[in-house]
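Enquirer: no sequence on hand, only this structure:
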């Protein structure tokens, strides 16, 4: 509505800041809420369902709101998006409150940062967090910032809208596959596979000359995003002590989302110097190197415990 009304730019910055605060607060709350509502064996299905519904909108909205953007003006698409958030807020406010949870622990900033200590004490969580830095922190922001320019320069603006819808479809598929394959039980293997697929997807987006290959790259990015985040979220819920789960998820959110502005800025600066397709190739190489590091750490971890890595 601020964009439609033509308000000053700083209003838009303020709104996006508030939006980021809401996202940062909602993720830990949603993770803890699922643990309180579902048994452990159903957590992966709950996370998969949330991811599926969330990404289904990425398929439907480009096919509906996208028509309004093309026929009229982009601000109408943003306005409709804002209305959906408003409706979601009203629905959330109407939900009944849960019983208060009493705790003897003081809520302090130091207590919140204890989530990192919990992650470092558990080998699987440590490896999963490292994979998250490669897959989630590095590659996904670059896909959103750099890929639009690389794709639009070769195939036009409409192709990027198709890529977003394709990414949403891939995410829906990834959510279902992770649930059916119980990917959270093989987190180390899921991390390596996700990194390799994402590296290949970045290469396709950077150098492919055919439209269908570009769309395939977008599908693979969405597939990895949903499958990894579903598996990683479930692993945090199962492996973290119940009293520390909120701290673990909050620290994961703080580190990953806190790094996004620097990734956005850095990838934009690099792309301005070397070019957008070249930046995607560079990210693919870094992602492959990071994945190799995760695979090596997984193998060393397994050899130290005397078992084969999953």
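Expert: Now that the structure is in, tell me what you want to look at. It should be emphasised that the depicted structure is a prediction, and the values quoted were computed from it without experimental measurement.

Enquirer: can we go C-alpha only for contacts and neighbour counts from here?
Expert: Fine.

Enquirer: buried ones in the helix or strand containing residue 59?
Expert: Taking DSSP states H and E as the definition, residue 59 sits inside helix 43-71. For helix 43-71, a neighbour-count test (16 or more other C-alpha atoms under 10 Å) marks 43-52, 55-56, 58-59, 61-62, 65-66, 68 as buried.

Enquirer: now the angle between helix 43-71 and the helix or strand that that helix is followed by, please.
Expert: As assigned by DSSP H and E, the chain's next helix or strand after helix 43-71 is helix 74-93. Computed by axes from the mean of the first three to the mean of the last three C-alpha atoms, to 10 degrees, the angle separating helix 74-93 from helix 43-71 equals 150 degrees.

Enquirer: residues in contact with the next helix or strand after helix 74-93?
Expert: Per DSSP H and E, the first helix or strand lying C-terminal to helix 74-93 is helix 109-121. Residues outside helix 109-121 that contact it (C-alpha atoms under 8 Å, 6 or more residues apart in numbering) are 125-126, 129, 240, 244-252.

Enquirer: dump those to TSV, plus distance to residue 163 and neighbour count.
Expert: TSV is the format used below for the contacts of helix 109-121 (distance: C-alpha to C-alpha, whole Å; neighbours: other C-alpha atoms under 10 Å):
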residue	distance to residue 163	neighbour count
125	32	22
126	33	16
129	28	22
240	36	20
244	38	17
245	35	22
246	34	23
247	35	23
248	33	26
249	30	26
250	31	23
251	31	20
252	28	22
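
Enquirer: and which of those residues is nearest residue 279?
Expert: residue 129 (24.2 Å; C-alpha to C-alpha).

Enquirer: quick one: the closest one and residue 197, what's the gap?
Expert: As for residue 129, its distance to residue 197 is 18 Å (criterion: C-alpha to C-alpha, to the nearest Å).

Enquirer: list the contacts for residue 156?
Expert: Per C-alpha under 8 Å, 6+ apart, neighbours of residue 156: none.

Enquirer: hmm, try it at 10 Å
Expert: Applying C-alpha atoms under 10 Å, 6 or more residues apart in numbering to residue 156 gives the contacts 148, 149, 150.

Enquirer: and here's the other structure:
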């Protein structure tokens, strides 16, 4: 573990590389957030249900391999897992523009690439959240997570706008090359990290099923983690609904061109960047545990601005709602991820993160399918209304949890 004390995190060369890799990967991924559904909607004339299936394919991996992935990650050094996942995602995304140039691109291929990149993302995300505590001292985890969220939100702010411009200028399939390049750059940055990573715990001969159950038990026996899982699962269900229908809503209902769609989606990242920059200050002022429920309680109602958006200047209501809701979401994420990392022993980090990911991301395929089905049956605006109403439910489990009685984060891990 590094021995930083008091100085800025950016003095650490290896943490700078971790941040640079996150920026490159996220920038490419955010270009894809615009380009992939536009390939489906504009190039392949996909229906709302098909865009819902596409979004579901991107997140289905958390249901398929989410739980065992955590046990596998706990058996391995995490940095090599991150590098391999980036390489797989780069190769998968590069296949799409090649198929488009050859004139053989289909929705089936979009579904397949979304599923492959989703599986790689499962391993990447679990390993990434489990790796940070081996790179930074415990007292710097909140600041480290805040820095990662700042870089991620900056990439998310720029990515959709860049993606929209690339789609208008070069076409949606070619814009997907930016994602492949981003993943490759991320892999190169991660490969340059030199801080020794502690070896995984020695193999105990315990079967995979027992190790998975140990991670499940750790999460669900802890009432605070249980309610964090429930709240985040609700948020992700309705966020996936929005992701599935927002391109159809912006293009076919609000009549926005590709460039404007990118800028509209960048509003979420502007809010997210503000949340990342303010998360540490708000945590100190409000309480690092208390802010976990305060943030979604105060910002969630702004989701009601999404369906109020109209053509012309009234489209700005969608952007305002995105900015405020995602401000709160990032403050919440920095606080709750830090809470989880501080609460959990190192040997269980992979399985704890995998369990949480399985639960909170496992709702997303269903949300995407429901969003596509509702938009297909009743129109995209009706689906967006349902998404907005759903965000009002997010803070309820947190308000019923022990987090309401806590001000700050735990000082030491609890027993597994």
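Expert: Happy to help now that I have it. Bear in mind that the values here come from a model prediction, so they are computed numbers and not experimental data.

Enquirer: ok so, going back, which ones among the contacts of helix 109-121 of the first structure map onto helices?
Expert: Here DSSP state H is the test, and these give 125, 126, 129, 245, 246, 247, 248, 249, 250, 251, 252 as lying in helices.

Enquirer: farthest pair in the residues you listed?
Expert: 126 and 246 (16.6 Å).

Enquirer: what is the aligned counterpart of residue 226 of the second structure in the first structure?
Expert: For residue 226 of the second structure, the aligned residue in the first structure is residue 126 (criterion: TM-score structural alignment).

Enquirer: what's the counterpart of residue 71 of the first structure in the second structure?
Expert: Counting by TM-score structural alignment, the partner of residue 71 of the first structure is residue 169.

Enquirer: same deal with residue 252 of the first structure?
Expert: That one, residue 252 of the first structure, aligns with residue 356 by TM-score structural alignment.

Enquirer: if we ignore the residues flanking it in sequence, what's nearest that match?
Expert: Ranked by C-alpha to C-alpha, 6 or more residues apart in numbering and with sequence neighbours excluded, the top spatial neighbour of residue 356 of the second structure is residue 229, at 6.0 Å.

Enquirer: coming back round to it: hang on, the match of residue 71 of the first structure packs against residue 175?
Expert: Yes. Counting by C-alpha atoms under 10 Å, residue 169 of the second structure does reach residue 175; the two are 9.2 Å apart.

Enquirer: returning to that earlier point: so which of the contacts of residue 156 of the first structure is the most crowded?
Expert: Neighbour counts for those (other C-alpha atoms under 10 Å) peak at residue 150, which has 23 neighbours.

Enquirer: how close does that residue get to residue 159 of the first structure?
Expert: 11 Å.

Enquirer: which neighbours do those two share?
Expert: With the criterion set as C-alpha under 10 Å, 6+ apart, the contacts of residue 150 of the first structure and residue 159 do not overlap.

Enquirer: so who does residue 46 of the first structure touch?
Expert: Counting by C-alpha under 10 Å, 6+ apart, residue 46 of the first structure has contacts 31, 34, 35, 37, 38, 39, 40, 52, 179, 230, 234.

Enquirer: circling back to that earlier point, show me which of the contacts of helix 109-121 of the first structure is closest to residue 99 of the first structure.
Expert: residue 246 (17.1 Å).

Enquirer: before we move on, the earlier item: now render the contacts of helix 109-121 of the first structure as a markdown table, adding distance to residue 165 of the first structure.
Expert: Shown next, in a markdown table, are the contacts of helix 109-121 of the first structure (distance: C-alpha to C-alpha, whole Å):
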| residue | distance to residue 165 of the first structure |
| --- | --- |
| 125 | 32 |
| 126 | 33 |
| 129 | 28 |
| 240 | 34 |
| 244 | 37 |
| 245 | 33 |
| 246 | 32 |
| 247 | 34 |
| 248 | 32 |
| 249 | 28 |
| 250 | 29 |
| 251 | 31 |
| 252 | 27 |
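
Enquirer: from the residues you listed, pick the one nearest residue 12 of the first structure.
Expert: Of the contacts of helix 109-121 of the first structure, the one sitting nearest to residue 12 of the first structure (C-alpha to C-alpha) turns out to be residue 250, at 25.7 Å.

Enquirer: tell me the contacts of that closest one?
Expert: Residue 250 of the first structure touches 24-29, 31, 112-113, 115-116, 244, 256, counting by C-alpha under 10 Å, 6+ apart.

Enquirer: now swap in residue 233 of the first structure and tell me
Expert: 31, 43, 44, 47, 48, 128, 184, 249, 252.

Enquirer: same thing but 8 Å
Expert: 31, 47.

Enquirer: what strand or helix carries it?
Expert: helix 211-239.

Enquirer: in the second structure, which residue range corresponds to that helix?
Expert: Under TM-score structural alignment, the match for helix 211-239 of the first structure is residues 315-343.

Enquirer: equivalent analysis for stretch 39-51 of the first structure, please.
Expert: Counting by TM-score structural alignment, stretch 39-51 of the first structure corresponds to 137-149 in the second structure.

Enquirer: go on, stretch 166-175 of the first structure?
Expert: Using TM-score structural alignment, stretch 166-175 of the first structure pairs with 267-276 in the second structure.

Enquirer: can you tell me which of the contacts of residue 156 of the first structure are in helices?
Expert: Short answer: those in helices (DSSP H) are 148, 149, 150.

Enquirer: much appreciated, bye for now.
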